[in-house]
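A.B. asks: Sequence and computational prediction follow.
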Amino acid sequence: MLCYYTEEYCPEALSHALKSRLPNVPFIGCSSCKGIMTEHGYHEGPVVGVLFIHNDSACAYGSAIADLEHESHGDPQLIQRLIDEALQDADRVGEVPNLILLHATPGCEERYIDAIDETFGTHIPIIGGSAADNMIQSRWSLISDKGASRNGIAIQLCFTSKPLTTGFGAGYSPTTFKGEITLAQGRLICEIDGLPAKNVYQQWINEHAGESISEQYIFDHIARFPLGVVAGSIYQQPYYKLTHPIYFLPNGCVELFAEIQTGKEIQLMTGSREQLICRASRVVKEANTQNYHESLVCGAIIIHCAGSMLWLGDGIQQVYEKLNSQMNGQSFICPFTFGEQGRFIGGENAHGNLMISSVIFYDSE
């Protein structure tokens, strides 16, 4: 089971209630920004939504959660311990899952992905989203059948007998404005082409769109102009990993919701309303093209960025209509997160912002 909910719900009480009613069902979930979406529509909060996946006895699922108040966020041994616990929970010690669900509170998602890849020695498909709240006030949280956390990480290892496909995409287009990151640290860009990153970013937006971005960060405005780094290419066409600013700092640095490295080329990206309305259904459609045996779609998990959802406003209803049409009315659940984890078409797992991540489940032939 997966469970998504808005910040109005107490995660400890929710986890306890679900565990009491479903004592033998492994689950994880996280808080979602302002609402959730299912095949029945967009549901504005306060709201709780669940998705059940029922498989035969050959399948297994194992979950684990860690609270990071007293742990090192970037410690690979923490991920190793969680994976060991989840493998034991699934009774699949020594085996490799075919899907990993990942939810964490914002902060170190890239390190978690790297540690997962290193532990298994291969790029197992990951789908996930960073817990969100309504106003970036750290009111986010995680739940699982093992407990709850307001600062942590939860994983679920999935050993499924039926086929599945995954998708991960941006839906924004590159502009002509780009430069080299000449100074970065963690999730801070300090300099682009030797100049204060804040000034460069503001200038790019002004020259591209004729708009001035004030010192005070406005979440649904900045979502129109993320920053992109080329993650790879397919048929000589680049695909991008996106991030976006949270705050402008007094020293000229720009704080992001994802890590960035010195020496990378970074580019101003842009997206029209029509692009953002269509992209969730497009990511699902592209994932479904991997369904080589044309098996019957029976459900999906879709992770949608909160930033573009907020910018779209009432347009989220059109997102739902296109997505539901693409899914042919089959069950799906979609939270709105502050970071998305997924597997690019090139096979690598990554964490980004303003992205769409999906996994589609099929009936066997």
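C.D. replies: Good, I have the coordinates.
A.B. asks: Could you use CA atoms for every contact and neighbour count after this?
C.D. replies: Will do.
A.B. asks: How far off centre is stretch 42-51?
C.D. replies: Relative to its parent chain, stretch 42-51 has a centroid offset of 18 Å by C-alpha atoms, centre = their mean, to the nearest Å.
A.B. asks: Enumerate every residue touching A115.
C.D. replies: The contact partners of A115, by C-alpha atoms under 8 Å, 6 or more residues apart in numbering, come to P76, I79, Q80.
A.B. asks: State the helix or strand in which it lies.
C.D. replies: Following DSSP states H and E, one finds A115 within helix 109-120.
A.B. asks: Strands of the stretch 201-350 of the chain, residue ranges please.
C.D. replies: Ranges of strands in the stretch 201-350 of the chain, per DSSP state E, counting those that start in this stretch, are 227-234, 237-243, 245-248, 254-256, 265-270, 297-305, 332-337, 340-343, 349-352.
A.B. asks: who wins for proximity to G210 among these?
C.D. replies: Minimum separation from G210 across these (C-alpha to C-alpha) falls at strand 265-270, 13.3 Å.
A.B. asks: So what's the gap between that closest one and the chain middle?
C.D. replies: Offset of strand 265-270 from its chain centre (C-alpha atoms, centre = their mean): 20 Å.
A.B. asks: what does stretch 145-153 give?
C.D. replies: Worked out by C-alpha atoms, centre = their mean, stretch 145-153 lies 17 Å from the chain centre.
A.B. asks: go on, stretch 285-304?
C.D. replies: With C-alpha atoms, centre = their mean as the basis, stretch 285-304 stands 18 Å off its chain's centre.
A.B. asks: and here's the other structure:
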Amino acid sequence: MRVLRHCLDAADHTCLCDQLVALEQPETACLSIAFGSVHAISALSSCHYATTLSANWVATSSCQDAFSDQATEGSHHLAILQFIDPIGAYGVASRHSDSKTIVEDSKAALQQALLAANKPGELPAFIWCSPSPGLEEGLLTGIRELIGNDVPVFGGSSADNDVSGNWCMFDGQQLIQTGFIIAVLFPSVPISYYFSCGYEETPYSAIVTAANERQLISLNNQPAADVYNAWRGHNSQTPLPAGPVLAASTFSPLGRIVQQYEVSMALLSHPASIRADGSIDLFSQVNTGERITFMQGDTELLVERAATVSGIARQQLSNLYDSKPQAAIVIFCAGCMLAIPDDIKRVHHGIRQALENIPFIGGYTFGEQGRFADGINRHGNLMISAIIFGSDNESV
């Protein structure tokens, strides 16, 4: 298998189309995974040559811009990773969907993707997904109901620049705003991955005593916002009033702690707004009976964690498969990026060093999906993931 990385200027539609034509690939890629601004993904969807370049696309809009190992200035870049793998098998399916139909749509799309890969009834080595915000838990539920937790599922939710709902995805045929794209991968090389966050636990926690999907109503039978603001006070942070709190809560999210092999891992939920009744709207779902922990972060934790996650995934590829890394995909939450705008170049530099300068692409997403060490695929916020594609004998 060969993996090709391209970083193109997508500010102008005509210029982007010319760049795609100029790539002059010897053969059509089996799959292309891409990130870019909303403008860049929209421009890609208008380039008819895209279907000649790749049989399948999962192109996801990223907050402000995409990033890659190629240092670039400006905006509206299109970062593409293409897989040329005649021995492997790949299939993509998509759906326009909503919260009422997402679970069944997820199962139907997964079956369609497996059929497209000519692997009906088989378990892929890996699933890559691109959902619009709000559909992530349903998408994972559908996958789980169909094939269990035996296959790692990774991806990033589509994003825009101001949470106005202009995010989009391109599957090679159509532009999707509310829905998802799912890809099944049966590659001829090994894959390793890691999913984590750049935040630390505090001593403060409580039980969810009332919740309605992404609305956290009460903690320990008290209004959720009252408990959250008390925790902020204990941590020398200013209490937050009713209204939007997305930016103000970035360094103080809520976490659900997963224990595995005596190691604690946190799955984060990002508070989006506080309602007048004292409930909190989150960017991920919480359930009654779960224990919620107050988390804390800072610039250095986020900068260092991106490199750490990438380095762990790279080391696992060597330890588990004795394979050298060929290329990577890195997901970095948009909320984290917006919180440290002056340090984001340090994040990119750390990733390059951790991956030993192999080609990679990345996006700033409004939600992150990945597999924890306990084998469960989950959706969270303010998370970081890295997926490493190994080399076969011909690629080394």
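C.D. replies: Perfect, thanks for sending it. These figures come from a predicted structure and were not determined experimentally.
A.B. asks: re earlier: could you redo the strands of the stretch 201-350 of the first structure as JSON lines and give each row mean neighbour count?
C.D. replies: Shown next, in JSON lines, are those (neighbours: other C-alpha atoms under 10 Å):
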{"stretch": "strand 227-234", "mean neighbour count": "17"}
{"stretch": "strand 237-243", "mean neighbour count": "20"}
{"stretch": "strand 245-248", "mean neighbour count": "20"}
{"stretch": "strand 254-256", "mean neighbour count": "21"}
{"stretch": "strand 265-270", "mean neighbour count": "21"}
{"stretch": "strand 297-305", "mean neighbour count": "25"}
{"stretch": "strand 332-337", "mean neighbour count": "28"}
{"stretch": "strand 340-343", "mean neighbour count": "28"}
{"stretch": "strand 349-352", "mean neighbour count": "24"}
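A.B. asks: Can you lay out the ones you listed as a markdown table showing distance to R150 of the first structure?
C.D. replies: Below are these laid out as a markdown table (distance: least, C-alpha to C-alpha, whole Å):
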| stretch | distance to R150 of the first structure |
| --- | --- |
| strand 227-234 | 28 |
| strand 237-243 | 23 |
| strand 245-248 | 20 |
| strand 254-256 | 20 |
| strand 265-270 | 32 |
| strand 297-305 | 20 |
| strand 332-337 | 15 |
| strand 340-343 | 18 |
| strand 349-352 | 20 |
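A.B. asks: To D193 of the first structure, which of the ones you listed lies closest?
C.D. replies: So among the strands of the stretch 201-350 of the first structure, strand 265-270 is nearest, using C-alpha to C-alpha, at 9.7 Å.
A.B. asks: Just tell me the aligned range of that closest one in the second structure.
C.D. replies: Alignment of strand 265-270 of the first structure against the second structure: residues 291-296, by TM-score structural alignment.
A.B. asks: average distance between that stretch and the first structure?
C.D. replies: When the first structure is overlaid, stretch 291-296 of the second structure sits 0.6 Å from its aligned residues on average, using mean C-alpha distance after the TM-score superposition for the first structure.
A.B. asks: Residues contacting that stretch, please?
C.D. replies: 199-208, 228, 231, 251-257.
A.B. asks: Please pick the buried ones from those residues.
C.D. replies: Buried members of those, scored by 16 or more other C-alpha atoms under 10 Å, are 199-201, 204-208, 228, 231, 251-257.
A.B. asks: Now I266 of the first structure. Nearest residue, chain neighbours left out?
C.D. replies: Distance criterion C-alpha to C-alpha, 6 or more residues apart in numbering; nearest residue to I266 of the first structure, sequence neighbours excluded, is V229 at 5.1 Å.
A.B. asks: measure the one you found to Q88 of the first structure for me?
C.D. replies: Distance, V229 of the first structure to Q88 of the first structure, using C-alpha to C-alpha, to the nearest Å: 38 Å.
A.B. asks: hang on, the earlier thing: which of the contacts of A115 of the first structure are still contacts in the second structure?
C.D. replies: Retained in the second structure: P76, I79, Q80, out of the contacts of A115 of the first structure (criterion both residues aligned by TM-score structural alignment, their matches' C-alpha atoms under 8 Å).
A.B. asks: Turn the residues you listed into TSV, including secondary structure, distance to G129 of the first structure and neighbour count.
C.D. replies: Putting those into TSV (DSSP: H, G, I helix; E, B strand; the rest coil; distance: C-alpha to C-alpha, whole Å; neighbours: other C-alpha atoms under 10 Å) gives the following:
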residue	secondary structure	distance to G129 of the first structure	neighbour count
P76	helix	19	17
I79	helix	17	26
Q80	helix	20	17
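A.B. asks: Redo those as CSV? Include distance to N55 of the first structure.
C.D. replies: Shown next, in CSV, are those (distance: C-alpha to C-alpha, whole Å):
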residue, distance to N55 of the first structure
P76, 32
I79, 27
Q80, 27
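A.B. asks: Can you tell me which of the residues you listed is nearest L188 of the first structure?
C.D. replies: P76 (22.2 Å).
A.B. asks: Where in the first structure does stretch 247-257 of the second structure align, residue-wise?
C.D. replies: Aligning stretch 247-257 of the second structure against the first structure (TM-score structural alignment) gives residues 220-230.
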